[in-house]
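Student: Everything below, folded, please.
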Amino acid sequence: MFQRFRRTRLNKHLRSLVRETSVTTDDFIYPLFVRSGEGIKTEVASMPGVFQMSLDEILKECVELKKLGLYSIILFGIPDVKDSIGSDSLCEHGIIASAVRAVKKEHPDMFVVTDLCFCEYTDHGHCGIIDEANETVNNDATLEISAQQAIVHAKAGADMIAPSGMMDGIIETLRDALDAGGYENIPIMSYSTKFASGYYGPFRDVAESTPSFGDRASYQMDPANRREAISESISDEMQGADILMVKPALAYLDIVREIKDNTSLPMAVYNVSGEYAMLKLAGKHDLIDYDRVVMETMISFKRAGADIIISYHAKEVAKMLLK
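Tutor: Now for the predicted structure:
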């Protein structure tokens, strides 16, 4: 006898009772981009609804986020001055350290994650110190200044640090530095499997981080490599990461599931700028039912195994959930 699967689909309340995957506001981390100045809230043309904001506007934004039930943010800084080693990110009075202190003072109930990298802070747009001979990032020299940056973030009051540069050994380096500095309780959310993707374009507009030469393929992962992707995340787990991440999300759900099946750590996905921009453009031209597709996309992340979703859609999703 064939099974009648439709029995549990005919009534909407029963559909809700047997639903396997759910999305809540507790799943989300919302990205915010801070720059110096006052009264600045500049929308990014390639990312409608996403803004570069001065610190006073960031503090106002936190009020709005909390009204929607969103209490977790990840901060990216846009400094006034960039140099070869990203000095602003190593300074206790730099844009990120200042933003963390201000947010934690004004909104102590916000969970503040800091993106730890150098691409936004360097004049060359790469994720660390350049090895001139090979025209790529010097891995071990970058580890040294990454440790310095982590201590700056921790002293400012960051609740969690998220290194995104894909340097070999970064998690062990940061864990050792944080523990030695008395910050052993600060967790690390590793960008453990981050691909050299074409989906990042609009982010480089908002973060002003386009490389001045070459690309990041020598340190970010080849999109074609499945086994290596799993190994990258397992390596970061062994080094002491508290949360693993796959970035981008939508084109790599197979990788999310495979890593989830190979680790007991929480999994995050970064629903990146290109993914966001595509849905925004399709919705603008009435090519899709925008709200429905956004929610379907979020469900796909959770179904694949994500516990945490970093997404520019977070505010929109929160409003949908309140309806």
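
Student: CA only for contacts and neighbour counts going forward, please
Tutor: Fine.

Student: Against Ala158, how distant is the residue lying closest to Tyr71 once chain neighbours are set aside?
Tutor: Once flanking residues are discounted, Tyr71 sits nearest to Met110: 5.0 Å by Cα to Cα, 6 or more residues apart in numbering. Per Cα to Cα, to the nearest Å, Met110 is found 10 Å from Ala158.

Student: one more to put side by side:
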Amino acid sequence: MSFSHLVSDIGFRDHDTSDRSSHLSRPSLRSTTQSYARSYASTAATSVSISGDISSQLHGGYSHPLARAWQAERQLTKSMLIYPLFISDIADEETLIPSLPNQHRRGLNKLVAHLTPLVAKGLRSVILFGVPTAAGIKDALGTAADDPKGPVMRALRLLRRHFPDLFLVADVCLCEYTSHGHCGILREDGSLNNGLSVDRISDVAMAYAEAGAHCVAPSDMNDGRIRAIKLKLIEAGVAHKVVLMSYSAKFSGCLYGPFRDAAGSCPSFGDRKCYQLPPGGRGLARRAISRDIQEGADIIMVKPASSYLDIISDAKEIGENMPVAAYQVSGEFAMIHAGAKAGVFDLKTMAFESTEGILRAGASIVVSYFTPDFLDWLSS
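Tutor: Next comes the predicted model:
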């Protein structure tokens, strides 16, 4: 059963038993689901005719000027940095995130003013994370993820208008939008339904691409989602101009706490250890990287960054002819700030040393909350 069939029966049970009856009986839920949830015909290559393997599709990975620049290796520069943004569905919100120093949740009305001076300083790319807060907006299927009026969809259109040269990456996941906080659709026993999750995730990726994302970056870690997204991009005729960046080696651990505070994406039960990689799982990481390359990824990512330099090195070895990205995650960023505040080391020195270590390991793209600082610290 595909997601397109599933949306016709929103009786899929939510795991918050205390709210189950009200969740299933909301009169607007069925219409909301049908309006917001998108479905494209197939996740198999039933209507796709391409010569060679799916990994032969290369044009999307270097169609944009910045993506072309990412094909080269260099010292730390502004162009290799991607700045994470938390986009609230409250238009005028600008709220400091206590666990993530100097970072905010911002609504659409605050985005342009925030980004204008950063773009003037040389900001080249941002990655968008939606933060839905409206009552009742989250459900078991994450139907708000590709709502045309949702925070990421609206932000993509807004930023394309105001900053035509800014490279826009859309993180693709359901955890911010599901009532259970997991990165996909669940079975009744609470386990991840990989097939339905992949169908849904690939629909969301397509919606973001059509809304203006230059790059879609699935972070859910469901098996097979890279191939499913690539096939739908091909079917839609946009694979030649949309970069597919895979969170290929994403490890479970305690370094995501500040991010989950910012995005409101903590699981309501259990954890994500059944789909995020186990710490120390180097062999699994290598297999996941190889798989995603074969499934058509244009860029492979390792997350967290500084604590997995060996995996970054592996990624560069396995994907020797493609860009490797590394996510300097919220916990890493917060710990560096805490150390600087305690006088253990200088903030600028530690930020440079940490980031340059990531580059030496083999990354050529860094997703970092230090990006605004680096725009001041770097000359080019």
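
Student: circling back: quick one: what's aligned to the residue nearest to Tyr71 of the first structure in the second structure?
Tutor: Alignment note (TM-score structural alignment): Met110 of the first structure maps to Leu166 of the second structure.

Student: Please apply the same query to Tyr191 of the first structure.
Tutor: Alignment note (TM-score structural alignment): Tyr191 of the first structure maps to Tyr247 of the second structure.

Student: any chance you could map the strands in the stretch 251-380 of the second structure?
Tutor: In the stretch 251-380 of the second structure, the segments counted as strands under DSSP state E, counting those that start in this stretch are 299-303, 324-328, 365-368.

Student: pretty sure Thr33 of the second structure contacts Thr143?
Tutor: Yes: at 5.8 Å, Thr33 of the second structure counts as touching Thr143 under the criterion of Cα atoms under 8 Å.

Student: Which of those two has more residues huddled nearby?
Tutor: Thr143 (24 against 20; other Cα atoms under 10 Å).

Student: Do I have it right that the more buried one meets Ser31?
Tutor: No: between Thr143 of the second structure and Ser31 there is no contact, the gap being 10.9 Å when judged by Cα under 8 Å.

Student: So if I had to pick from Met110 and Ala158 of the first structure, which one is more boxed in?
Tutor: Legend: neighbour count by other Cα under 10 Å for Met110 of the first structure and Ala158, higher for Ala158 (26 against 19).

Student: A strand includes that one, no?
Tutor: No: under DSSP: H, G, I helix; E, B strand; the rest coil, Ala158 of the first structure sits outside any strand and is assigned coil.

Student: so what corresponds to it in the second structure?
Tutor: In the second structure, Ala158 of the first structure lands on Ala213 (TM-score structural alignment).

Student: what sits against that match?
Tutor: 156, 167-170, 242 (Cα atoms under 8 Å, 6 or more residues apart in numbering).

Student: now do Ile358 of the second structure
Tutor: By Cα under 8 Å, 6+ apart, the residues touching Ile358 of the second structure are 305-306, 309, 312, 326.

Student: again with Ile243 of the first structure
Tutor: Ile243 of the first structure touches 187-190, 237, 265-268, counting by Cα under 8 Å, 6+ apart.

Student: Can you tell me how far the alignment partner in the second structure of it is from Gly319 of the second structure?
Tutor: By TM-score structural alignment, Ile243 of the first structure lines up with Ile299 in the second structure. Ile299 of the second structure is 9 Å from Gly319 of the second structure, where distance means Cα to Cα.

Student: same thing with Arg160 of the second structure?
Tutor: 31 Å.

Student: Please apply the same query to Ala205 of the second structure.
Tutor: 23 Å.

Student: what does Thr371 of the second structure give?
Tutor: Relative to Gly319 of the second structure, and taking Cα to Cα, Thr371 of the second structure is found at 25 Å.

Student: Please say which of those two ends up with more neighbours.
Tutor: Thr371 (21 against 17).

Student: residue contacts, that one?
Tutor: Thr371 of the second structure touches 81-83, counting by Cα under 8 Å, 6+ apart.

Student: circling back to that earlier point, the nearest residue to the match of Ile243 of the first structure once chain neighbours are set aside: what secondary structure?
Tutor: In this structure, Ile299 of the second structure finds its nearest non-sequential neighbour in Met245, 4.5 Å apart by Cα to Cα, 6+ apart. Following three-state DSSP, the label given to Met245 of the second structure is strand.

Student: is it true that Met245 of the second structure touches Gly296?
Tutor: No: judged on Cα under 8 Å, Met245 of the second structure makes no contact with Gly296 at a distance of 9.5 Å.

Student: pretty sure Pro266 of the first structure is touching Asp307, no?
Tutor: Yes: counting by Cα under 8 Å, Pro266 of the first structure touches Asp307, with 6.0 Å between them.

Student: What is the neighbour count of Arg187 of the second structure?
Tutor: Residues lying near Arg187 of the second structure (other Cα under 10 Å) number 15.

Student: ok, now how distant is whichever residue in the first structure pairs up with it from Ile85 of the first structure?
Tutor: Mapped onto the first structure by TM-score structural alignment, Arg187 of the second structure lines up with Asp131. Look at Asp131 of the first structure and Ile85 of the first structure: by Cα to Cα, they are 12 Å apart.

Student: cool, Lys194 of the first structure as well?
Tutor: For Lys194 of the first structure, the distance to Ile85 of the first structure (Cα to Cα) stands at 22 Å.

Student: okay, the two: which has more neighbours?
Tutor: Set Lys194 of the first structure next to Ile85 and count neighbours by other Cα under 10 Å: Lys194 wins out with 25 against 21.

Student: Can you tell me the closest non-neighbouring residue to that one?
Tutor: In this structure, Lys194 of the first structure finds its nearest non-sequential neighbour in Lys247, 4.8 Å apart by Cα to Cα, 6+ apart.
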